[in-house]
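Participant: Kindly generate the corresponding structure for this input.
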Amino acid sequence: MKKNIIFISLITLVSCKNEMKPKEEQSVDASAVKVSGKEIFEGEGNCIACHKPDQKVIGPSLQEIGKIYKAKKGSIVSFLQEQSDPIVDPSQYDIMKTNFAITKSMSDEELEALEDYIYSFSK
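Facilitator: Modelled structure (predicted):
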């Protein structure tokens, strides 16, 4: 009888230990990830193909976007989620629409990092 109790206790301890490990690893991994707006802008978002910091190329400059969105208290995140109308250059909206497939798949954290990056150019 004593052997059975010891055996069951040992199994319980081992199984509880294994359940706890993945949870600890997940929380460490999640907190270690920091999203960079610049990396998204130049990489996954491919925004740099049409937007430059200080000059209009295909789309408006980041300075212009940031300045107008701040002045009009708009939300770049809402625009990128296609939840609000364009306020900088509505004539370019049809060109920008092709990129919403990319921006809609981004997390809120990624979109907020992108918005912060754009605002960093406004004066």
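
Participant: C-alpha from now on. contacts and neighbour counts both.
Facilitator: OK.

Participant: who does the helix or strand containing P22 touch, helix- and strand-wise?
Facilitator: Assessed by DSSP states H and E, P22 sits inside helix 2-32. Helices and strands touching helix 2-32, by 3 or more C-alpha pairs under 8 Å, 6 or more residues apart in numbering; DSSP states H and E: there are none.

Participant: Centre of the chain to that helix, how far?
Facilitator: 33 Å (C-alpha atoms, centre = their mean, to the nearest Å).

Participant: Go ahead and name everything in contact with stretch 38-46.
Facilitator: Stretch 38-46 has contacts (C-alpha atoms under 8 Å, 6 or more residues apart in numbering) with C47, I48, I102, T103, E110, L114, Y117.

Participant: From the chain's centroid, how far away is it?
Facilitator: Centroid separation between stretch 38-46 and its chain, computed with C-alpha atoms, centre = their mean, is 10 Å.

Participant: For the comparison step, fold the sequence that follows:
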Amino acid sequence: MKNILLLLSFFSLIGCQNKEEKTETSIDETATKISGQVLFEGEGNCIACHKPDQKIIGPSLEEISKIYKTKKGNIVSFLQEQSEPIVDPSQYDIMKTNFAITKSMSDEELKALEDYIYSFSK
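Facilitator: Here you go, the predicted model:
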């Protein structure tokens, strides 16, 4: 009887560990997929000037992704203020005020923003 309980406990423990690993992976993958959008709409406040499919103050995400892909630009580099604007240089002075926010972001956060912007590429 002791052996059976010990065996059941062992299999139960192994089963729980596998479920925890799968749950953690799923949560991490979901967080990665939505983090760009969350940053864009939240902390980055990018949505105040950029919309997915229309120009408001700044160019649309569709336009940004199209131009950066065509010209092989680097969105992360631009957000770190390490490269020149290639989409609408006339709006650069307005965008400069937001570099304080984007420069404080980690490389992973900036990459998530870039991935989010590229998700609007047609």
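
Participant: hmm, back to that, buried residues in the helix holding P22 of the first structure?
Facilitator: For helix 2-32 of the first structure, burial by neighbour count (16 or more other C-alpha atoms under 10 Å) applies to no residue.

Participant: Could you point out the helix or strand that follows that helix?
Facilitator: Next along the chain after helix 2-32 of the first structure, taking DSSP H and E as the criterion, comes helix 37-42.

Participant: how big is the offset of that next one relative to the second structure?
Facilitator: Helix 37-42 of the first structure differs from its equivalent in the second structure by a mean of 0.2 Å after superposition (mean C-alpha distance after the TM-score superposition for the first structure).

Participant: any idea how far the residue positioned nearest the centre of the first structure lies from D94 of the first structure?
Facilitator: Geometric centre of the first structure, nearest residue: E110, 0.8 Å, by C-alpha atoms, centre = their mean. To D94 of the first structure, E110 of the first structure is 23 Å away according to C-alpha to C-alpha, to the nearest Å.

Participant: what does K67 of the first structure give?
Facilitator: Per C-alpha to C-alpha, K67 of the first structure is found 22 Å from D94 of the first structure.

Participant: More neighbours: the two, which one.
Facilitator: K67 (19 against 9; other C-alpha atoms under 10 Å).

Participant: gap between D93 of the second structure and E114 of the second structure?
Facilitator: 21 Å.

Participant: F99 of the second structure too?
Facilitator: Between F99 of the second structure and E114 of the second structure the distance, using C-alpha to C-alpha, works out to 15 Å.

Participant: Please enumerate the helices of the second structure.
Facilitator: For the second structure, the helices defined by DSSP state H cover 2-41, 61-70, 75-79, 92-96, 99-103, 107-118.

Participant: With the first structure overlaid, how far apart is the second one on average?
Facilitator: What it means is helix 61-70 of the second structure. Averaged out, helix 61-70 of the second structure is 0.2 Å away (mean C-alpha distance after the TM-score superposition for the first structure).
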